[in-house]
Each structure stands twice: as structure tokens, then as C-alpha cells.
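>>> Quick one, structure for this:
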Amino acid sequence: MTHAPLPHVAEPLVTVIIPTHDRAALLMRAVTSALGQTHGSLEVLVVDDGSTDETPALLAAVDDPRLTVIRRQTPGGVSAARNVAIAAARGDFIALLDSDDEWLPDKTARQLAYMLENGHIISQTQEIWMRGGRRVNPVARHGKPDGFFFEAALDMCLVSPSTTMFARGFFEEVGLFDESLPACEDYDLWLRTLLRHPIGLLDAYLAVRHGGRGDQLSTMFIGQDLFRIRAMIGLLARPEVTPWHRDCIEKELRRKVRVYVVGCCKRDRPEEAERVLALMETALGAAKAHDTQPPAPDGAA
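This next block holds a predicted model:
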């Protein structure tokens, strides 16, 4: 497996990607925190995903050559917005920032130094959680791990997009965000990442996560385990999945499907329960069949 090398330049350019849709009341806090970074070599790409509020006017009023606005007339979702910006990014490193979150001023500089020192292709930082304007302490199970934590990441999303930074070659190797997933698209990306790379943790509180609102994906989509199930089913077909990975996926997949099926039965949706059960069994059967295939003879393509 080939690993994308870290760029070696005197002052790496960092591209900050901020997707947004109808968040005029919150967006400028994120943009200001990005433009206020102490790291000097920076570009900020805001993808306005079809906003109909004051977002275009607010962005047009920002007089800073480091800011570029990519305007999409029709909303395509957060994954598509991020992917558009990744394609346009010029940076040696790419950092994600959600439009309702913010960074501390030295986040970019400290995370960049951490990645260069440790050779990480991807890393995250700690984050401050705010809910309703008040700081809250996450429970222990939400603690951020460091390194290879594939099995733990199957249970729940343990990486926050607004804390992440990537070397430029990361997306060429691991792939972009899955635009078919309306939510849990980051859960899918972290699992694909952990098949190949550790995710480094800079143990410093450098991002602020603002939660508790109805316009967030975590509250807009009920029953998000369906999207996690879809992500795990897709993961089973990837060539880098080992028998150990498959066993971990199967254990968590069966648990999540069991919970989802119980929910379907309570809501009188037996056809949906049967559909998801069949998808799971088909995917697991194909993965196990691949494991038992004999190796190709010498000289075979």
C-alpha cells in the first residue's frame, strides 16, 4: 500500500474548507476564526451550498484576498460541498471547519507543526463543546483516541470534522466524501482512513464545537444507524479489508442492524426490516466468499 508523502516546503499553504447553507447568523464566526489564524500561509474556501438567506451578502463584504467563495446555485449537501472545495484547494494541507464551529487562533499553526513532526497524513485536535451557549463536558465514551482505533470507530464517530487536518495527498489515496450519504459521511471517511492510517491526536483544545440546534445533521436525520449500516456494508467490499477487519465489521454491523430492525418492527415497517437484513447478509456472504477464495496461480493476472 502506498502512502502519500507529507509535503516539504518552508511555509506550507493550508486550505481551510467551510461548507455552509443558510447559516448567515453563524457563518461569520467561523470565517473570522479561520482568517484570524496565526499561521501566515492560508486560503479559506467557503462553499455556499445554495443559501437563500444573507450568506452571499455577508461573504461579499469580507475584504480579504485569502477568502474565496464558491457559490452553488442548487444545494447538493455537505459532502458534495466539501468535495468541490477539495478539488479547488491549492494548499499543501487541508483543514475542515463546519460553518457553526470556530477555531482558536493558533489551531492551524500548532496542528501543522504536530503533523510535520510526527509524519501524520491526518490528525485531529481536542475540542471544546458548547451547547446553548454553555460549555459542557462530553462523557467518557466520546473521548478522542489516538492512532489505529478502527474497532472503536465502528461503534460511533470519534473524529470531529472541525478538528481535522489532512496532507494534500490524503484524499487521492483514501477517497472523497461519499455524496450518497446524507449524514454520517464523516463516519464513513474515518473508517476508510483507519483501514490504512492512524489518526493522530494533538491533545490540545483548539476548536470549539457548537451544538444543540435543529439545523444540524445529527438532529435533522432520525435513525442515523441506517447510514452507518450503509457505510459498513460499503466497507466490506474494499480490497484492504482483512479478515480481522471483516470480523470487527460483522460484529458491529449485526448489532446496529438488530437495533434498526427492532425500530422498524415497532413502527410497523416489516418490509424495511427485511430489506436491511437481506442487504447485510448479502454483503457478509460476499465478503466471506472472497476470504475463502484460493490464491491465483503464479503468473495469473
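>>> Please count neighbours and contacts with C-alpha atoms only from this point.
Will do.
>>> residue boundaries of the strands in the stretch 151-300 of the chain?
Residue ranges of the strands in the stretch 151-300 of the chain, as given by DSSP state E, counting those that start in this stretch, are 165-167, 200-211.
>>> Skipping its backbone neighbours, what lies nearest G132 in space?
G212 (6.4 Å; Cα to Cα, 6 or more residues apart in numbering).
>>> scratch that, M220
G214 (6.4 Å).
>>> And for M165?
A95 (4.3 Å).
>>> Next SSE downstream of the helix or strand hosting that neighbour?
For A95, the host element (DSSP states H and E) is strand 93-96. Per DSSP H and E, the first helix or strand lying C-terminal to strand 93-96 is strand 102-103.
>>> can I assume A153 is in contact with L191?
Yes: with contact defined as Cα atoms under 8 Å, A153 counts as touching L191 (6.8 Å).
>>> which one of those two has more residues nearby?
Legend: neighbour count by other Cα atoms under 10 Å for A153 and L191, higher for L191 (21 against 17).
>>> I have a second one here; can you model it like the first so I can compare?
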Amino acid sequence: MIIPTYNRADRVCRAVDSVLAQKFADFECLVVNDGSTDDTADRLAEYADLRLKVIWQENRGVSAARNFGIANSCGEFIALLDSDDEWVVEKLKKQIPFMEEGGFEISQTDEIWIRKGKRVNQCKKHEKPEGMFFDRSLEMCMVSPSCAIFSRKFWDELGPFDEDMPACEDYDLWIRAGLKYPVGLLRERLTVKHGGRPDQLSNSVACLDLYRIYAIVKLLQDGGLSAEEYDMALAELQRKAGFYIGGCRKRGRDGQAAKMERLVQDVAAGNTVVPAEIIKI
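Take a look at the predicted model:
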């Protein structure tokens, strides 16, 4: 499994502890220290478990850290764990056989949500689906990285994470995956997700929908979609862009709104668009 981390010494140790406590013992755990400047390296050096390997790179963001970790891994299955989350001790023991018996190339579990130290209930819209759900994946991210395990075959076909995306890199991977593979769902809460802190990407990166728009434009420009899939992706692009444009106009950013309008018009007309231009808007 791959744990990317940046300046989260206390929290990454909690994540690592939850991995090393797994009842399924045949694994390697790669922690990618993404250029941390706190005492992350010293804290991780205290572990003596041979299953744990810590590798370092200059700070390049979560996508590059995950890619680096996966490139240095050798397992048949690849599990992701964010450094601020943790696993229930039976996660691997239950999820690996679930995938093997079901023939899944990707699966996820249900999860427990902790916000500011308190357990909270999930909204109905966050209930995890299973099978093929490309349409729902376009609307919002329906696979949680810390819950997910996928095969090497899956990764070789659909990876890597887009390193130009400081956020929503998982959304980008999951919408592409939604065209290829059904997602198995193990309906047990085997992942604990902690949230509500300012250092989370969802709180520290402005306008996440801009990166989701970027991901959809990439998908539309790459080709390979059926007519139905193309129409679904274009409709979601227009919906998300509409919210973005409306927000820009409310804040007096008319130039940004106009650029996004032109871009969506070009995509809808079948004109070639450079997706990277979206991030520069």
C-alpha cells in the first residue's frame, strides 16, 4: 500500500500503525515522504518493521507522491491510504479475498467519517455505489482513495495520476476507470476518514470544480467515448462550468467567466481545446 505524506508526522504515524496492525500480514507498506520539513523522517525512522519502506522525494504534491510510490512497489494489488486516515485491522484480510473471489480489478469499502474528532453521519448522496457508475462519477467523486484497492492490471491500463492536478487527481482517475471496470463494494466500514482540518486539500485548494472541469475536458478530448458517454460528459461539463461562471460573475471576475464560456463553447462545437488552459483561467 502507498501512503503519501507531507508535514503530518503525528497523523502519518497513526496511519502507519493501522497498516502494521492488519490481520492480513503479507504486504509491503511504502510511505512517500513528499519533502516534509517537520519531523516526519525522524518519526518514521523509529519503526523497525521490515514491511515498512520509507522513500523520499522533493515536494511535488500528492499525485507525484502516489505515482512514485506505486512505481517503487511490487505487489499484485495496490492499496491507497491518505496520511490523515486509518484502516480497521481487518480491512486487508476481508478486502483482498473479496476482490479475488469477485474477480474485481478495483474495489472499495464503506467508511467511518470523523470530523473535528467526532463521528458524523454521511449524507445520502455520499453513499457508495457499486458496479458501473460512470454517470455518477462525473457528478462527484464516488471512490475514496483510502478505501480503494486496485490491481496492477488496472494501474498499468489507467494510471498514472495526473501530476498537473494539485487536487481532484482521484476524480480524474475514477472517471476514466468508470468507463472500463465495475467497482466492487465491500459493505463494511473498514476505513476511518478524518476531516475538518485546514491542511486538507478540499479546504486549502481554491475552486475544486475547476480541476474537475479540466478532467472532463481531457476525457472529451481524448476520444474513445461512446455517443452516450460523450453526451453525459459534455452535459456535466456544462453544468459544472455554469456554476463556475456564475461564481465568477458574482465576484466581479467577468474576464474569467468569459474565458470559461468560450472554452465550453469550443468543446461543445468539437474544436480542439488544450485542457491545461483551464487551470490557467
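>>> quick revisit: from R8 of the second structure, how far out is the aligned partner of the residue nearest to G132 of the first structure in the second structure?
Aligned by TM-score structural alignment, G212 of the first structure pairs with G196 of the second structure. Distance of G196 of the second structure to R8 of the second structure, computed by Cα to Cα, to the nearest Å: 15 Å.
>>> before we move on, back to that, which residues in the second structure does the strand holding A95 of the first structure align to?
Taking TM-score structural alignment, strand 93-96 of the first structure hits residues 77-80 over in the second structure.
>>> how far is the matching stretch from where the chain is centred?
12 Å (Cα atoms, centre = their mean, to the nearest Å).
>>> next one: stretch 121-139 of the first structure
Distance of stretch 121-139 of the first structure from its chain centroid, counting by Cα atoms, centre = their mean, is 15 Å.
>>> Do a quick rundown of the helices in the stretch 151-281 of the second structure.
Under the criterion DSSP state H, counting those that start in this stretch, the stretch 151-281 of the second structure carries helices at the ranges 152-158, 169-177, 201-204, 208-222, 227-250, 254-268, 276-279.
>>> Looking at those, which is nearest to V89 of the second structure?
The closest of these to V89 of the second structure is helix 152-158. By Cα to Cα, the value is 23.4 Å.
>>> The closest one packs against which elements?
helix 169-177 (3 or more Cα pairs under 8 Å, 6 or more residues apart in numbering; DSSP states H and E).
>>> The helix it packs on vs helix 227-250, what angle?
Counting by axes from the mean of the first three to the mean of the last three Cα atoms, to 10 degrees, helix 169-177 of the second structure lies at 150 degrees to helix 227-250.
>>> The first structure: matching residues for helix 169-177 of the second structure?
Using TM-score structural alignment, the residues of the first structure aligned to helix 169-177 of the second structure are 185-193.
>>> compared with the second structure, how much does the matching stretch deviate?
Aligned to the second structure and superposed, stretch 185-193 of the first structure gives a mean residue distance of 0.5 Å (mean Cα distance after the TM-score superposition for the first structure).
>>> Alignment lookup: S41 of the first structure to the second structure.
Match for S41 of the first structure (TM-score structural alignment): D26.
>>> Check whether its match sits in a helix, strand or coil.
coil (DSSP: H, G, I helix; E, B strand; the rest coil).
>>> Please name the residues that touch the equivalent of K118 of the second structure over in the first structure.
The alignment partner of K118 of the second structure in the first structure, by TM-score structural alignment, is R134. Taking Cα atoms under 8 Å, 6 or more residues apart in numbering, we find R134 of the first structure in contact with no residue.
>>> how close does R134 of the first structure sit to R209 of the first structure?
Taken as Cα to Cα, the span from R134 of the first structure to R209 of the first structure is 11 Å.
>>> Test my guess that L226 of the first structure contacts V261.
No: using Cα under 8 Å, L226 of the first structure is not in contact with V261; the gap is 10.0 Å.
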